[in-house]
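Q: Give me a model of this one.
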Amino acid sequence: MSGTGGEKPPLRRKWGDYWMRLGDRFRARGPWVRRAMVGLAFLVCVAALTREPSPDFLVGDDLNAQVANREIRAAFYFETPDLQRTQEARDQEMARVPEYFRVDAEAVNTQLAELRGRIALLREARTRMHGEVTAALRASTPEQSAWTVAGRVAAAAAARLKEQAEWGDMPAADLLALWLMPDRDSVPERVFSEPSADGSPAPVRVLSLNPDTEFPLTFSEADRLGSLALDALGQVLNAGVRGAEISDDERGRRVVVWRGGDAVSDRAAGADLEYGAVPSVSDAVEALGARLTDMAKRAATAQGGATQADYARLHDAAMALCRPLVVPTLAEDKVATATARARAAEAVQPVMKEVEAGEIIQDRGKRWTKQSRSDVQTYLSIIQREERPLLKVVNSFFSHAILVLLAFVALAKVAALVEGGAGGLKQRADASRAFSVALVLLSATLAVGRFSSYFEPTGFVLPVAAAAILCAILVNAPMAAFFSGIAALLVSAQYQYNWRLMLVAGAMALAGAFSISRVRRRSDMTAASLTATLVGLVAAVAVTLSAESLFAESFVRRLLLLLLNGGFCMVAVPGLLSPLERLFNLTTDITLLEYSDLNNPLLGELAVKAPATYAHSLMLGQIAEAAADAIGANGLLARVCAYYHDIGKTANISDFAENQSGFNIHDTLPPAVSAARIRSHVLQGAEIARRSHLPQAIVDGILEHHGTMRVGYFYQQAVEREGADRVNEADFRYPGPRPQRPETAILMICDASESGVRSLGSPGEEEVRNFVRKILDIRGQEGQFDDCNLTLKHLNTIADVVVRGIMSTMHTRVRYPSMSLAGEKEKTGAPLDAPAATGGSIR
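A: Next up, the predicted model:
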């Protein structure tokens, strides 16, 4: 391919030309085409996101059969109860529920009835005490008190009663006698006979009793003692008494003791405590003694004049009768325990598991399990709830339209920030072009996602990372990073808002975007795809560990899909890069590497027609690349622009000193004509580059490498011949524009310095440095560096690199005797150019 014709371009180059022409046609149509493209991209994205899941209708026999007769695959993401994990959670909650014990009311009533029976026996025995006490009192002597006589009678009666079989389990006779004692104030007073007047020893006898009735005695104190015993025993037994001794492990077991109410409905009646805190029989006996002591004190105090002996007498009497009746009264309430545990299990929310879109819920030909049947029932219930599918589609469309609109606005804002932000010497992305690239990549990603969802509904095979890598190459890494987040979010929405897919796709896209900041070989794109795949695998492991096992079938399938995803990225990135470059008129390092091939037809034609210019271009490329790399600019772009910057000279090779052999055509031409012929190589070179479909960046390099400088040599000639007033300076200036990027400014400096130094003969390093500084000063004064973001520090660095590069090209060789003449001729050869330090060059 050349500006003057040549060999037929290969098929690959034809396709590249097609995409370039298509891009030129769109750009030529103006803003309305861009608006139409944005609208089309918007509709594509919304349509790709909006769809109605196809329901799977099952008849009743399918769910009731032992073996599934069809495969059930989820069309969308949903959550369903995990039966096993839910049961485990409920079992744990049920294990926390303590056992329930209730006070056995029947056992309590039995013991109280036994106590009442004993008290009734004692009451029956007290009826016989009237005659016995009265008889004893009539037979008593004055030395014996009536109360003592009554006590002796009660002791004797208790002893007789203990000899009977039915009284065998009653208290000991001395304690039993206390229950037979009458009230002190009810014992009759005795009336004794008077002693004889003559002092004879006639015995004193009881004449009568006061009162002298058939039943003079009362037993109210004994009856009160019975009431105290009944109350104390009832309180102790109703508080709950556990059985035999228990182990230390059982002592710490939590139980609920129900002392009243219904164990199922009346929760407030229960006391939650350790089983060891429930009183045993011995503990209950101690509690009974304490209660009887307290009751005896209150009863004795109520009578007035009571002594400590009275307290002890009442306590011992009641304790002797009640102690044998203290028995275990707690019984395990298994119904209440089961009911409480069932309620606790019901309160546990089901543990949910996630079913991914495309995941097989039930395989055909396999037995139904409880889990698979539950999953299918949940899936069908979700489908059946969608009662108005048309309304759902409309709602989905508008919701996704809002989401896509927000994504587009965010991308536009970020594109503007990328263009307007400080970007150093790296080429800033054009906001409109960056936004267009992002829209095309996003639309293509969602469209491919929609298509692939019909074959692989999980989305893990979708190469989102490929779009991010392309965005990083075509625009820059910051824009690609933001694009990665937007793309991952929309792709997850496309697959039923799958958060796992969003995290994995986002991680892969970010890894790919940040791993390809510089592309000098096609293997760099492969390395970025591999990096994205590795990060995706790690992210998949991370999200899987949060919810399921690494040995699950779904996880293994997910890994295989991610590996396939990485393979698609390796193929898609290099395959789509060239068409996208041509479509958006972008130049990447990959394209520059292709045009850096010295076998390119344009460079071959330059080498044949103008070998000196060709050699100059190659030398200039090395110096310009080193200078650009030194300040952080794109050295590859500077080198490739240097290779092609003078291809316009092939149209009139004899107009330039390095290609002349003796005769100089400019000696016969007016300065203005000579200047026009010199200036023409810029426009002719740009035209040749456009016809050959060179990237716009190279065309810009051709146009900008002289900027708007004057052709100084011929301008000076014109001024000397015609006078400054009669010379139009614009006729002697290059068409420009001034350098718009650092690389073309570097090319301008290197071109003027390298050609100008040749006019100095054999200069030293300091002379070369001064000359380069003068070149910089003159171009700086004319504002040639105002549009290319170069600082004084950058210019100083460029000058140092250019000086070293030029000096390295002016090295000397060892002189051989047979070649001394040729060496002298080389050293004194004619200069290739007129002095450039005057402000220009005839190059």
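Q: Please make it C-alpha for all contacts and neighbour counts, starting now.
A: Will do.
Q: Do a quick rundown of the helices in the stretch 501-650 of the chain.
A: Remark: helices assigned in the stretch 501-650 of the chain by DSSP state H, counting those that start in this stretch are 522-545, 553-584, 589-595, 601-609, 611-631, 635-644.
Q: For the fourth one, buried residues please.
A: The reference is to helix 601-609. 601-603, 605-607, 609 (16 or more other Cα atoms under 10 Å).
Q: do the same with the second one
A: Buried residues in helix 553-584, defined by neighbour count with 16+ other Cα under 10 Å: 554-555, 558-559, 561-570, 572-574, 577-584.
Q: picking up where we left off before, with distance to residue 113 as extra columns, can I get the helices of the stretch 501-650 of the chain in TSV?
A: Putting the helices of the stretch 501-650 of the chain into TSV (distance: least, Cα to Cα, whole Å) gives the following:
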stretch	distance to residue 113
helix 522-545	67
helix 553-584	70
helix 589-595	106
helix 601-609	124
helix 611-631	109
helix 635-644	111
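Q: Here is a second sequence; please produce its structure as well for comparison:
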Amino acid sequence: MYVSLLQNILPEKMDISLYSVAEKDIASPVTIENKQATIEKQNEAVEEVEPEYTDKPEIAQTQVEKAEDFFELIGKINGEAASSGDEEQTKTPTSIDDKLKELKELLSHSVSELSDDTLKTFLSATSTQTAISKDLIIKTVRDLQNERITVDQLTDVKKEAEKRVQDANLNADVRKASAELTKSLIVPNYFIDTEATKLKRQKVVESVSPVMIRQGQIIVREGQVINRDVLQQLEVVGLLDDRLNVYPFFGLALFVILLTVFLAFFLQDAKTHYKQRHLLLYGTIFFLTIFVFKTVSLFDEYSKGIAYLLPAAMGTMLIKLLMNERLAIASGLVFAMTGSILFNTETVGTFHGEFGLYILCSSFAAIFYLGKHNIRSKILKAGFVVSIVNMAVILMISMLRKGQIDWMELSVNCGYAFLSGFLAAVLTLGLMPFFEAGFRILSTTKLIELSNPNHPLLRKLLMEAPGTYHHSVMVANLAEAACEAVGANGLLARVGSYYHDVGKTKRPHFFIENQMNMENPHDKIAPQLSKTIIVAHAYDGADMLRAHKLPKEIVDIAEQHHGTTLLKFFYHKANSAAEVKVPESDFRYPGPKAQTKETAIIGISDGVEAAVRSIAKPTPVKIESLVRKIINDRLEDGQFDECDITLKELDVVAKTICETLQGIFHSRIEYPEDLKKKVNA
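A: As a prediction, this is how the structure comes out:
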């Protein structure tokens, strides 16, 4: 399984270069995030984010106060700020340079950058000019600072302030100085909030969905030029990665291990005596099925739709017929999962789910139609049912797809699917004889064939020992009903009963059921010789069955159905004629004891059928008493020690045999003519 699937899980590598032309459509094999494209998308979103601002209206009042303070200092230095009530008169500098020096020492930092010419202009201006300039500057600063001023708008606002001052009724020098002072007092009052902006941008980045390359998404179309963007996407999805990726190898190993453990659980149902043989048989069927799957998948790469010709039901039909239904269902699941990988050429993923569903439905249709009793003609019918189910699945899948239906392609696929069912049936019929012969498997079909009265041994039994043949048929009816009641193989019990006394054909007249209108030959021979003749029939029958190459299960039934029971009649006859007591071991069957439930139940049915004939007027009470006595005698004699039958099952066997016998020995109405003959007699 691992080797066959390995090729289908290895990542595809492509030899593609920049600006080359794509030879076919290239789709992404995985779903993965394109991190580089995601970062570019986030950067674009961040660039579109408007920064957050903080408004500081108190700046307007501050700047007005600075203007007032400036003119107050001018007046103070010019001797205008001193009041008449001051105890000390401010000493007014006499020269303009001294006034400028003192003014610079007193000015705040915000207006200290004014040029010396501007300061000298205000120091030398008349009080009237200074008053007009003061009122104009304060009004302009107040009006403009009450509006929002960003850093970007500062230059334009200063030009507006300069324009307003230029229109004032001032001389040229004072007007120029006033314009400079006004511009120095205009500052931004609407600032970027760094933290709020950063938080806003972070939210935008988080809201940007990652750029994903989806599985199956076409990255480049056939004939398209491979540009850098396409090349980058191909690299992201791993189609250009030349490094060995070991993960698919480990992933496939885990997949195979899980399926193997799953199958091992269901294989526990194999019988202990044939466990190795069943395992080898199952392994052979599994290998053959996977081989067929792999072969068809190789052709699927060159011919689209031929995958539907796959005889998907072949493996499960063989397992169902040769082993058991429970294991066949489990195998159908495994084949479906395996096939979904083997036929993944039409999908970019590892699993082709639609084709896996096709295999699963095909397998289950065959299993459930075959049922419990399988004959070869029913295998062909199962193939027809599989064909119908296959076509229905293809129609369902095609209609569920979101797109236009290509009716021509659909017709071809349905044709392949129809042939698939018949191909599976033909292969199953052809391979079954090889498996049955090679592994000595006793399948249901084989049992049905062996139950045919035209089989040479059954015809020999009917012709040479008709009483034994009738006895075997009666035993078969009893054993089959009892086995079905306890969950054993009823069909095996029936067929085994047909052949269990075939050894009596060697000396048929030494057995009472074949002695019609003749003396009993045992009356003329010694008990020891009678014992030898009677005991030999079990082993003669086993040899005859082996010579005709019948399955081991049937041979074992013939050899073990008497176990090591005692021939009581001849044992007591020998003791009555002997002076010394004869040991029981001399008159016991050599065995072996019954190894299976079927053999044990056939032994009980054999003894019951023979004994019930000795009852003169059988009644339900007499029949039940006899059946339970025979079972108890065998139980106490240890005849069930080597098989897995339980006391509860023995009770069910007793009840079932009694019910069957009551149906055979039911009372009949005597007709008047029969009654008259009886009276005359």
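Q: What does the TM-score come to for these two?
A: Superposed pair, TM-score by TM-score structural alignment, normalised by the length of structure 2: 0.65. Supporting alignment: 596 aligned residues with a Cα RMSD of 6.4 Å.
Q: Which residues are in contact with the equivalent of residue 520 of structure 1 over in structure 2?
A: In structure 2, residue 520 of structure 1 lines up with residue 373, judged by TM-score structural alignment. Taking Cα atoms under 8 Å, 6 or more residues apart in numbering, we find residue 373 of structure 2 in contact with residue 444.
Q: what do you get for the one 5 residues further on?
A: For residue 378 of structure 2, the contact set (Cα under 8 Å, 6+ apart) comprises residue 370.
Q: related to what we said a few turns ago, the match of residue 520 of structure 1 and residue 447 of structure 2: what is the separation?
A: According to Cα to Cα, to the nearest Å, residue 373 of structure 2 and residue 447 of structure 2 sit 10 Å apart.
Q: Just list the residues touching the most centrally placed residue in structure 1, thanks.
A: With distances taken as Cα atoms, centre = their mean, residue 503 lies nearest the centre of structure 1, 7.5 Å away. Residue 503 of structure 1 makes contact with 488, 539, 543, according to Cα under 8 Å, 6+ apart.
Q: One more: residue 404 of structure 1?
A: Residues near residue 404 of structure 1 by Cα under 8 Å, 6+ apart: 42, 45-46, 490.
Q: go on, residue 598 of structure 2?
A: 479, 483, 488-490, 492-493, 557.
Q: Top of those by number of neighbours, please.
A: In terms of neighbour count, residue 479 stands highest of the contacts of residue 598 of structure 2 at 34 neighbours, by other Cα atoms under 10 Å.
Q: Do I have it right that that one meets residue 494?
A: Yes - if you go by Cα atoms under 8 Å, residue 479 of structure 2 and residue 494 touch, sitting 6.5 Å apart.
Q: ok, how many other residues are close to residue 473 of structure 1?
A: Counted by other Cα under 10 Å, the residues lying close to residue 473 of structure 1 total 25.
Q: and the closest residue to it other than its chain neighbours, how many neighbours?
A: Distances taken as Cα to Cα, 6 or more residues apart in numbering place residue 588 nearest to residue 473 of structure 1, at 6.8 Å, with adjacent residues excluded. Residues near residue 588 of structure 1, counting by other Cα under 10 Å, number 21.
Q: got a list of what the equivalent of residue 588 of structure 1 over in structure 2 touches?
A: Alignment note (TM-score structural alignment): residue 588 of structure 1 maps to residue 443 of structure 2. Residues near residue 443 of structure 2 by Cα under 8 Å, 6+ apart: 321-323, 436.
Q: Double-check residue 145 of structure 2 against residue 190; I have them as touching.
A: No - taking Cα under 8 Å as the definition, residue 145 of structure 2 is not a contact partner of residue 190, at 10.0 Å.
Q: Give me the more crowded residue out of the two.
A: residue 145 (26 against 20).
Q: In structure 2, which residues correspond to the host helix or strand of residue 21 of structure 1?
A: Secondary structure assigned from DSSP states H and E places residue 21 of structure 1 in helix 11-28. The counterpart of helix 11-28 of structure 1 in structure 2, using TM-score structural alignment, is absent.
Q: So which bits of that helix are buried?
A: Within helix 11-28 of structure 1, the residues that count as buried by 16+ other Cα under 10 Å are 16-17, 19-21, 23, 26-27.
Q: Fine, thanks again, bye for now.
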